[in-house]
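**Q** Okay, sequence plus prediction incoming.
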Amino acid sequence: MTVSDFDDYRPAEPPRRRKRGGKRRRAGGGEGRGEVPVVPEAEFTSYYGRPVVKPPPWGDPIAVYLFLGGVAGGSALLGVGGQMTGKPILCRNSRLAALAAIGVGAVALVEDLGRPERFLNMLRTIKPTSPMSLGSWILTAFSAGAGVSAVSEIDRMTGSRLPLGPLRRLLRGLEGPAGVEAAVFAAPLSAYTAVLLSDTANPTWNAAREDLPFVFVSSASLAAAGLAMITTPVKETGPARALAVLGVAGELIATRFMEKNMDPVAAEPLHLDGPGRMLAWSERLAIAGGIGALVGGRHRLTAAISGAVLLGASALTRFGILRAGIRSAENPRYTIEPQKNRLAARRRAGIIHDSITTTE
């Protein structure tokens, strides 16, 4: 890229000649009253009909991983909450949920990668500038803490029948610190997938890069709270109900800010066709589940129904955002028009003496 003094050079207009009868026309102009356009209106096409940005080859396994990663992170937080507030059933169920969610999520991730060793290859180095590299290490560190605390709970549930031998005492000692360690990595686990999506050239994901992590963290909170409301007696679900209400409010607010800060064209796929329906239903279910948790969370059946509704809302959020981004990459319009809008904004701001913009 170079910067030249000729970047803002504007060629002089062609000379005008008098027409017979005293009227003037441009040299090289066309017939009639108006000028013949030199360049036809742009059509949003690309070479050989290919997208400008190649859509990622991600299907439902990645959407499942995005959803279950959030469930695991939120459940680890609830596990620590139950541990610190003296709610053993909530602590136990949340720890088991965290391990189950991260285990099934890892299977979905490996399914997308094709071979398990590809995940292991990502652990050969640490690259701070790569969300994929850091995410792999976050997932590994979280799994270690969640695994230790959950195995201790399983051993306790079975009456100490696991063949642990002298390791049982060590496991009991590490149970609490391991749960706290998993909770430390809970928020990064819930948010790094949003950073991973937005750190691409995908038009919709990239336009949402400032707010998408907040949407994912809030979605993880209401999903984990919903699962705890299903599996735990209402006498111990107070922290889960509070987290559910906070998660619903956070997701609704973060989603509004995200769409407000996005280019309107890049935000269109969030409202169109299948992804748009998913996200619309996600909002409705989140509101219904939040009201159920707030008003009827002390009744077992109402709490379970509200929890299932919140889980559905979180899953639809992840699936909808994933598919909206893929849809935006398939259509050249969502790549070209936001670029033109950013170019116009730079010109309006007076940024014209560089290689990105030039005077018209």
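**A** Yes, it's here.
**Q** Please make it C-alpha for all contacts and neighbour counts, starting now.
**A** Will do.
**Q** List the contacts of the spatially closest residue to residue 59 that is not a sequence neighbour.
**A** Nearest-residue entry for residue 59: residue 112, 7.9 Å, with adjacent residues in sequence omitted and distances by CA to CA, 6 or more residues apart in numbering. The neighbours of residue 112, taking CA atoms under 8 Å, 6 or more residues apart in numbering as the test, are 58-59, 61-62.
**Q** and here's the other structure:
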Amino acid sequence: MDAVNQTDVRLDDAPAVRPERDALIGSAGRPERRRGPRERILAPEPDFRSYYGLPVLNPPTWKDADIAAYLFLGGLAGASSALAAAADLTGRPHLARACKAGAMGALGGSLYGLVHDLGRPERFLNMLRVFKITSPMSVGSWLLSVYGPQAAAAAATALTGRLPRTGRAATIGAGLLGTAVATYTAVLIADTAVPVWHDGHRELPYLFAGSATASAAGLGLLAAPPAETGPARRAAVAGLALEFTALKRMERRLGPIAEPLRHGTGGRLLRLGTALSLTGVAAAALAGPRDRATTAAAGVALLAGAVCTRFGVFHAGLASARDPKYTVGPQRRRLTEATEEEATP
């Protein structure tokens, strides 16, 4: 900066211009670079966390009223069908009927959220034109198309009391497919570039399976007589244990990428979901065989906990897509590790 300040540039013939400082053309005009302890680097350190201050990824344009609800309701439908099949085979007709009706209602809400996000119903039908095993969206569309009629038949026969054999076959078929319906959405969102979802592809199916199981248990506790809720109580414990284990394992394995699962809107919803699920399991364990009020309250808590969990995972994914450090950081770390491995003899 001193060299620039000492250069006098004049456009007139004033005597202040020293002859030896006349402008020169070419390399002769370049001032000699001075080196010393006062030399400073004026350019800032490069920051590779973003591209001109913009996010590396375009966050999904999905709305939580559509897609987050679709994730929750799809899991509730699939797990409810599985619980209905177990209740039907063990002679618990009220629990089976409640879960069948709940599965059909949840499936309808799930499909509505999906179609509303797509914008036009024919877009869902267009996905059925081909079957692509490598596409989670294609597989999921066909899965819903096969599962939906069986869930509808199981609910219709249970509510009308007609065609019991057809209803039993539809109940078993929907129960078997319901396990896939409850978890395929985890594969669907893990197939995106969103850091939390993509890097959490190992644990997300187990997390969604546990959350769906707990929500179906909550539906059974809320709608069935307490005397028939034995399978629902056991499902609540198993679902909570699976959900909690998968979430903690996912947080440990992802490291810094898991920050949106602990902080922000996603972190708050996940903590609230865990607290509500724990409350529901505890209330279900303390409720007596005829304590209808406590059993119903436990069901509401489990359903609310499952809602918070799905919405928490949804918002954590959006937060990780907005911040470039969750995209560039892991890439640079993997590149550094690969370079170190190549340099190791």
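**A** Nice, I can see it. All figures in this text were calculated on a predicted structure; none of them were measured in a lab.
**Q** Any idea what the TM-score comes out to?
**A** Here the superposed chains carry a TM-score of 0.85, computed using TM-score structural alignment, normalised by the length of structure 2; 311 aligned residues with a CA RMSD of 2.2 Å.
**Q** still on that earlier bit, distance of the counterpart of the residue nearest to residue 59 of structure 1 in structure 2 from residue 332 of structure 2?
**A** Here residue 112 of structure 1 is matched to residue 117 in structure 2, going by TM-score structural alignment. Taken as CA to CA, to the nearest Å, the spacing of residue 117 of structure 2 relative to residue 332 of structure 2 amounts to 35 Å.
**Q** mind listing the helices for the stretch 1-150 of structure 1?
**A** Applying DSSP state H, counting those that start in this stretch to the stretch 1-150 of structure 1 gives helices spanning 60-84, 88-113, 116-121, 131-157.
**Q** For those, give me CSV that also has distance to residue 243 of structure 1.
**A** Formatted as CSV, the entries for those read as follows, by distance: least, CA to CA, whole Å:
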stretch, distance to residue 243 of structure 1
helix 60-84, 9
helix 88-113, 13
helix 116-121, 32
helix 131-157, 20
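**Q** To residue 256 of structure 1, which of these lies closest?
**A** Between residue 256 of structure 1 and the helices of the stretch 1-150 of structure 1, the tightest spacing by CA to CA is seen for helix 60-84, at 20.1 Å.
**Q** elements contacting that closest one?
**A** Helix 60-84 of structure 1 makes packing contacts with helix 88-113, helix 167-184, helix 186-198, helix 212-231, helix 238-261, helix 300-330 when contacts are defined by 3 or more CA pairs under 8 Å, 6 or more residues apart in numbering; DSSP states H and E.
**Q** now the last one against helix 212-231, angle please.
**A** The one in question is helix 300-330 of structure 1. With axes from the mean of the first three to the mean of the last three CA atoms, to 10 degrees applied, the angle from helix 300-330 of structure 1 to helix 212-231 works out at 150 degrees.
**Q** residues in structure 2 aligned with helix 300-330 of structure 1?
**A** Mapping helix 300-330 of structure 1 onto structure 2 (TM-score structural alignment) gives residues 292-322.
**Q** Residue 32 of structure 1 is nearest to which of the helices of the stretch 1-150 of structure 1?
**A** Across those, the minimum distance to residue 32 of structure 1, taken as CA to CA, is reached by helix 60-84, at 57.6 Å.
**Q** Now do that closest one against helix 88-113, angle only.
**A** When the same axes, to 10 degrees is applied, the directions of helix 60-84 of structure 1 and helix 88-113 differ by 160 degrees.
**Q** Pull out the buried positions in helix 60-84 of structure 1.
**A** Of all the residues in helix 60-84 of structure 1, those buried under the rule 16 or more other CA atoms under 10 Å are 61-83.
**Q** Same check on stretch 205-215 of structure 2?
**A** 205-215.
**Q** Can you check which part of structure 1 that stretch sits on?
**A** Stretch 205-215 of structure 2 lines up with residues 213-223 of structure 1 when matched by TM-score structural alignment.
**Q** just how off-centre is the matching stretch within its chain?
**A** In terms of CA atoms, centre = their mean, to the nearest Å, the gap separating the centre of stretch 213-223 of structure 1 from the centre of its chain is 9 Å.
**Q** what residues does that stretch touch?
**A** Applying CA under 8 Å, 6+ apart, the contact partners of stretch 213-223 of structure 1 are 67, 69-71, 73-74, 187, 190-195, 243-248, 250-251, 254-255, 307, 310-315, 317-318.
**Q** Give me the mean deviation of it from structure 2.
**A** Averaged over the aligned pairs, stretch 213-223 of structure 1 sits 0.3 Å from structure 2 after superposition, using mean CA distance after the TM-score superposition for structure 1.
**Q** Who are the contact partners of residue 187 of structure 1?
**A** By CA under 8 Å, 6+ apart, the contact set of residue 187 of structure 1 is 73-74, 217.
**Q** what about the aligned residue in structure 2 for residue 183 of structure 1, how many residues close to it?
**A** Matched by TM-score structural alignment, residue 183 of structure 1 corresponds to residue 175 in structure 2. Under the neighbour criterion other CA atoms under 10 Å, residue 175 of structure 2 is assigned a count of 27.
**Q** Tell me if I'm right that residue 175 of structure 2 and residue 81 touch.
**A** Yes - under the contact definition of CA atoms under 8 Å, residue 175 of structure 2 touches residue 81, with a separation of 4.6 Å.
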